[in-house]
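Undergrad: Provide a 3D model corresponding to the input given below.
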Amino acid sequence: MLVMRVALAGAFFLALTNATSAADSVETSTDNQPITGAGAHFSWVIFNDLKPSLEHKSGRSIHLYGRESMLGMGCNAGIKTAKLNRHDHETFGFVCCDLAREEQRKEDIVLYPIANEPILILVHRTNPVTSLSVTQLRAMFRGEITNWKQVGGTDRPVVVVTRLHCKNRPGHWKTILPDAKQFRQDRLNVKSAAEMVKTVSDFPGGLGHTGSTWIFDHQSQVKAIRVGGVAPTAANLKSGKYPFYRQLGAVTSKTASTTVKSIIEQVQTGPEFRKIARKYELVPLN
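TA: Now for the predicted structure:
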């Protein structure tokens, strides 16, 4: 499966690069060309939900890639896609974490923060535990608490599942523990949010994490618990009561057109986005 994802990712970027090269060599009207956005799933969700409105207001066709981090998509892919931008083949990217100014300068890109997203703490649906304190959770992720009976649950081993992506970037899972080395060594590492949900579903003692924009299907056997009795809502995140979150955003090259920038700005500040923010418990940053 991983080999297939890598191959598909390579094929996607080869196609995107070839399309960019072709656009450079053929004289076409920019207004007739689709705009491509790709990258991290959780930011993709926002743009995908708003796609009809964005296309209507911009008058352009918009192609979006990133569902369930397909084709190897993620923050790095979002940055790579943004840098492929050309006059006749316009692109932008999705990221699910903050980017330091040094990285933005190095990659020659512009970051557009959109919203803070609560990070949900996931357990198996059959787990009787409904809330854990920050201290308990961090001890479990570190491996200091290894059985659910130590926190009021049934006598069952804790199976820690992590997705420690973007290790050199601030925020996201680092609000749980600041360094990958602090997580227990015998954890299960996954490559995508879909794999996270499936893995926690597979283990009655599972403990994992994902973003609030994730849509759980009927096959998932997980639930999100409270942290210190506090639900992962936008109101609780905004007030500082809920501790775990990450920043969702978009990136462009510094040569992005007014149209591309206006599409992103519409997401940042438009009234339609406020409805999406309420749907996914997001805290708008603009």
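Undergrad: okay, CA-based contacts and neighbour counts for the rest of this
TA: Will do.
Undergrad: in a strand, that's where I121 is, yeah?
TA: Yes - the assignment for I121, made by DSSP: H, G, I helix; E, B strand; the rest coil, places it in a strand.
Undergrad: Contact partners for H209?
TA: Counting by Cα atoms under 8 Å, 6 or more residues apart in numbering, H209 makes contact with I119, L120, I121, L122, V161, T162, R163, M196.
Undergrad: Widest-spaced pair of those residues?
TA: I119 and V161 (13.9 Å; Cα to Cα).
Undergrad: for comparison, sequence B:
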Amino acid sequence: MIFRADTDKGMIFFSSYLILTILCVLVSTTAGAEHLHGPAFTSPDHIAPVPEGWANRPLKRNQADINADLVVSLGQQSWPILHEIIVEYARVKKLNIVVKQGTCGITAGRLLKKSVDVGAYCCPPGENDRLPGVEFHSLGISPIALIVHPDNPLTGVSTAQAREIFQGQISRWKELKSHQKGLPHRLIQPVARLHCKIRPGHWRLLLDNEDLFSPRLFEVGVIPDMISQVARNTGAIGMEVPSMMEYHRAKGEVRMLKIDGHDPRDMDYVRSGGYPLYRTYHLTTWKQDSRANRLARELVSWLQSHIEKIHQDISFVPPSELKAAGWKFRGDELIGEPSGSDFDKH
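TA: Have a look, this model is predicted:
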């Protein structure tokens, strides 16, 4: 149906089709706003494609590691937590364990080359990480805190406000709808480390991809720079887990915000699945039976037991507590939140 009106400025046509189109756009925009976050996990049923014959190839260590009993690849998050205790484990067990630094991406490359026995991830595995013959063993989860300069009087934000801040929709602290007084008028400087873009979880639980972040985002590549950038700028807001804030405290002082009224150090709430942002930690082993793989599984099992003992010191929720709270596991791998194993949920 078309409505027509004559005016001195010409003919104006209003069509029901146009009205319907506008309504569809509005509905689509609203729906999109509710799904700004990315997936929390990938399906453990997925197997990454590999070249023909790859699955049957033996491990081939680099020449420098040829005499090692085990080669372990750690990342930015796992190195500070695991490196020293792996070295001590090797001393006690009289093993030659080579521990290499890297990132999740570097670990993935080493596993694809079959040059390491154990790999560490600070995120849930992405689809391409699920190589044939690779098993994932979860160490636990840790809350990702929103962090600000100590002089910022703000104490907390909602999840929705956090998304608006990092999108750039809220650009000044004064614009926050908060009962709190004394918020500065200055510009907000969002800071993020957009690592592991192809993997689920971590910062993608806030905003799914880099295109959703503010054009004013200050992007850093390493954890120490995240801490130092927020510590030196009273208008900054970033995100990091508590253990890394402690490990890199020499880079400056920062303060954690509550999200939806909950402190990230409230581990009971994190355990319940209610806290919106968290990081998962995994180690990998190979399924094939060999002396090295048996040693690798023994090491991973020992590390899991060690994390169970020290989890409070490093702000972890370990696998035993996650299982008791209803988080979903398949074998040794965490695959879903307490409400279900819907891999696209969060």
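Undergrad: Can you tell me which of the contacts of H209 of the first structure lies closest to N18 of the first structure?
TA: Compare each of the contacts of H209 of the first structure with N18 of the first structure using Cα to Cα and the shortest gap goes to R163, at 31.8 Å.
Undergrad: Which position in the second structure pairs with that closest one?
TA: Structural alignment (TM-score structural alignment) places R163 of the first structure against R193 in the second structure.
Undergrad: what's the answer for Q150 of the first structure, then?
TA: Q150 of the first structure maps onto E175 in the second structure, with residues paired by TM-score structural alignment.
Undergrad: Check S239 of the first structure too.
TA: Using TM-score structural alignment, S239 of the first structure pairs with S272 in the second structure.
Undergrad: same check, this time on P118 of the first structure
TA: Counting by TM-score structural alignment, P118 of the first structure lines up with P143 in the second structure.
Undergrad: The counterpart of G78 of the first structure in the second structure in helix, strand or coil?
TA: Matched across to the second structure, G78 of the first structure falls on T107, judged by TM-score structural alignment. For T107 of the second structure, the reduced secondary structure class is helix; criterion used: three-state DSSP.
Undergrad: element containing whatever residue of the second structure lines up with S257 of the first structure?
TA: For S257 of the first structure, the aligned position in the second structure is occupied by N293, per TM-score structural alignment. Following DSSP states H and E, one finds N293 of the second structure within helix 291-310.
Undergrad: what's the spacing between the next helix or strand after that helix and its chain's center?
TA: Stepping forward along the backbone from helix 291-310 of the second structure, the first helix or strand reached (DSSP H and E) is helix 319-324. For helix 319-324 of the second structure, the distance between its averaged C-alpha position and the chain's averaged C-alpha position is 19 Å (Cα atoms, centre = their mean, to the nearest Å).
Undergrad: Onto which residues of the first structure does the next helix or strand after helix 319-324 of the second structure map?
TA: Per DSSP H and E, helix 319-324 of the second structure leads on to strand 328-330 as the next helix or strand towards the C-terminus. Here strand 328-330 of the second structure fails to align to any part of the first structure, judged by TM-score structural alignment.
Undergrad: next one: stretch 227-240 of the second structure to chain centre, how far?
TA: A distance of 18 Å separates the centroid of the chain from that of stretch 227-240 of the second structure, by Cα atoms, centre = their mean.
Undergrad: And for the equivalent of C97 of the first structure over in the second structure, nearest residue in space, chain neighbours not counted?
TA: In the second structure, C97 of the first structure lines up with C123, judged by TM-score structural alignment. With sequence-adjacent residues excluded and distances taken as Cα to Cα, 6 or more residues apart in numbering, C123 of the second structure is closest to T280, at 5.0 Å.
Undergrad: Distance from the helix or strand where the one you found lies to the middle of the chain?
TA: Here T280 of the second structure sits within strand 278-286, counting by DSSP H and E. For strand 278-286 of the second structure, the separation from the chain centroid amounts to 11 Å (computed by Cα atoms, centre = their mean).
Undergrad: Show me what it is packed against.
TA: Under the contact criterion of 3 or more Cα pairs under 8 Å, 6 or more residues apart in numbering; DSSP states H and E, strand 278-286 of the second structure touches strand 118-121, strand 134-143, helix 291-310.
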